[in-house]
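> this is the structure alone, sequence omitted:
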């Protein structure tokens, strides 16, 4: 009987040692973000309450495309959260199907509709930056989400 216990203890010990070294081996395969990626490019910050206004609000969202389940889930959660807030009377979601010209037109349409805030998930930084600047010049608060 003690022979079986010793054998089980040896197997368990071997498994624990192997598991301990496994994490270190896998850590070498992890790609970290490059230095400077999260470094602010400006010292400008939005002041507290800078865009505060009483409801009702119309929120516009422009996404470059819907390419995976994570984005689908996130969009559904945005719609759900907006539906829970009585101050948000309209939640307008548009998707450009990964076409830059369509995303530009979508954002311009949202600006024409005079939404109270706009969230832009740009196809690329080259598309997103000018769209955000154009929206900001109209006085509409802009949130850029997931820029490349």
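Arrived safely. These numbers were taken from a predicted model, which means no experiment stands behind them.
> for the rest of this, base every contact and every neighbour count on C-alpha atoms.
Noted.
> tell me which element residue 135 falls in.
helix 125-137 (DSSP states H and E).
> er, residue 23 actually
Here residue 23 is assigned to helix 2-27, by DSSP H and E.
> and the next helix or strand after that helix, what does it pack onto?
Towards the C-terminus, the helix or strand next in line after helix 2-27, according to DSSP H and E, is strand 57-63. Judged by 3 or more C-alpha pairs under 8 Å, 6 or more residues apart in numbering; DSSP states H and E, strand 57-63 is in contact with strand 88-95, helix 100-112, strand 117-121.
> need the winner for burial among those.
strand 117-121 (a mean of 22; mean count of other C-alpha atoms under 10 Å).
> give me the nearest residue to residue 143, chain neighbours excluded.
residue 119 (4.7 Å; C-alpha to C-alpha, 6 or more residues apart in numbering).
> need the contact list for that neighbour.
Each residue near residue 119 by C-alpha atoms under 8 Å, 6 or more residues apart in numbering is listed here: 59-62, 142-145.
> gap between it and residue 2?
Computed as C-alpha to C-alpha, to the nearest Å, the residue 119 to residue 2 distance reads 67 Å.
> now do the helix holding residue 135 and strand 117-121, the angle between them.
180 degrees (axes from the mean of the first three to the mean of the last three C-alpha atoms, to 10 degrees).
> surely residue 111 meets residue 136?
No. Contact between residue 111 and residue 136 fails when scored by C-alpha atoms under 8 Å: they sit 10.1 Å apart.
> for the contacts of residue 119, which one is nearest residue 107?
Nearest to residue 107 among those: residue 62, at 6.4 Å, using C-alpha to C-alpha.
> just to check, that closest one is in contact with residue 102?
No. The pair residue 62 / residue 102 is not scored as a contact, 10.0 Å apart, by C-alpha under 8 Å.
> next, the one to line up against it:
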């Protein structure tokens, strides 16, 4: 092992990235292939650790692997204009805001469904009814399903509970 080179386990410990993810990042090209010992063990240097920390932080901020690859290329290009970096960040902000809106919609839907469920010993459950409803078109991926199918059934169940 060359001076300063560390094993994958030590790289994982120092960066907070699991050994499995380090191998995966290597396979996807986010991390250059590690140098290998004569016995085939991966060895990493400080530059690799710095890249792993960069990737981990970008993943913590929700960037896709493709966006991280673009950010890494920009990071490595010292002559880059910052406009490209800002554009990627603004696209991520917009995506996060869309996802927040979708998640809030899902939470509202589940809150309404949970409120309409008696939660007692009876088998009737509007939550399961909604999940099993086939007579409406599927909601677009990552969007809350409409509650239109619950309409009067929901009100009827609330009346039975005395609300």
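Nice, thanks for sending it over. If you're wondering where the values come from, they're calculated on a predicted model, not measured in any experiment.
> could I get the TM-score for this pair?
TM-score of the superposed chains, computed with TM-score structural alignment, normalised by the length of the first structure, equals 0.26; 62 aligned residues with a C-alpha RMSD of 4.7 Å.
> circling back to that earlier point, which neighbouring elements make contact with the next helix or strand after the helix holding residue 135 of the first structure?
Using DSSP H and E, the helix or strand that follows helix 125-137 of the first structure in sequence is strand 142-144. Helices and strands touching strand 142-144 of the first structure, by 3+ C-alpha pairs under 8 Å, 6+ apart, are strand 117-121, helix 125-137.
> for residue 107 of the first structure, find the nearest of those.
That would be helix 125-137 among these, by C-alpha to C-alpha, at 7.1 Å.
> which parts of the closest one are buried?
127-128, 131-132, 134-135 (16 or more other C-alpha atoms under 10 Å).
> show me what it is packed up against.
helix 100-112, strand 117-121, strand 142-144.
> residue 154 of the second structure - how many residues pack around it?
For residue 154 of the second structure, the neighbour count with other C-alpha atoms under 10 Å is 18.
> now swap in residue 71 of the second structure and tell me
Counted with other C-alpha under 10 Å, residue 71 of the second structure comes out at 21.
> that one sits in which helix or strand?
Secondary structure assignment for residue 71 of the second structure, by DSSP H and E: helix 65-76.
> format the helices and strands packed on strand 57-63 of the first structure as a markdown table; extra columns: distance to residue 74 of the first structure.
Putting those into a markdown table (distance: least, C-alpha to C-alpha, whole Å) gives the following:
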| stretch | distance to residue 74 of the first structure |
| --- | --- |
| strand 88-95 | 12 |
| helix 100-112 | 19 |
| strand 117-121 | 12 |
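> so which of the ones you listed gets nearest residue 80 of the first structure?
strand 88-95 (10.0 Å).
> which neighbouring elements make contact with the closest one?
Using 3+ C-alpha pairs under 8 Å, 6+ apart, strand 88-95 of the first structure sits against strand 57-63, helix 69-84, helix 100-112.
> distance to residue 91 of the first structure added to these, as a markdown table?
Output for those, formatted as a markdown table (distance: least, C-alpha to C-alpha, whole Å):
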| stretch | distance to residue 91 of the first structure |
| --- | --- |
| strand 57-63 | 5 |
| helix 69-84 | 7 |
| helix 100-112 | 11 |
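> nearest to residue 7 of the first structure, of those?
Using C-alpha to C-alpha, these put helix 69-84 closest to residue 7 of the first structure, at 46.4 Å.
> what angle do the closest one and strand 88-95 make?
160 degrees.
> list the buried residues for helix 69-84 of the first structure?
75, 82.
> leaving out the residues flanking it, which one is nearest to residue 107 of the first structure?
Closest residue in space to residue 107 of the first structure, ignoring its immediate chain neighbours: residue 62 at 6.4 Å, by C-alpha to C-alpha, 6+ apart.
> distance check, residue 82 of the second structure against residue 88 of the second structure.
10 Å.
> next one: residue 95 of the second structure
Counting by C-alpha to C-alpha, the gap from residue 95 of the second structure to residue 88 of the second structure is 11 Å.
> columns distance to residue 107 of the first structure on top of the helices and strands packed on strand 142-144 of the first structure, output as CSV?
Converted to CSV, these look like this (distance: least, C-alpha to C-alpha, whole Å):
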stretch, distance to residue 107 of the first structure
strand 117-121, 8
helix 125-137, 7
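> with respect to residue 92 of the first structure, which of these lies nearest?
The minimum distance between residue 92 of the first structure and those falls on strand 117-121, with 9.4 Å, by C-alpha to C-alpha.
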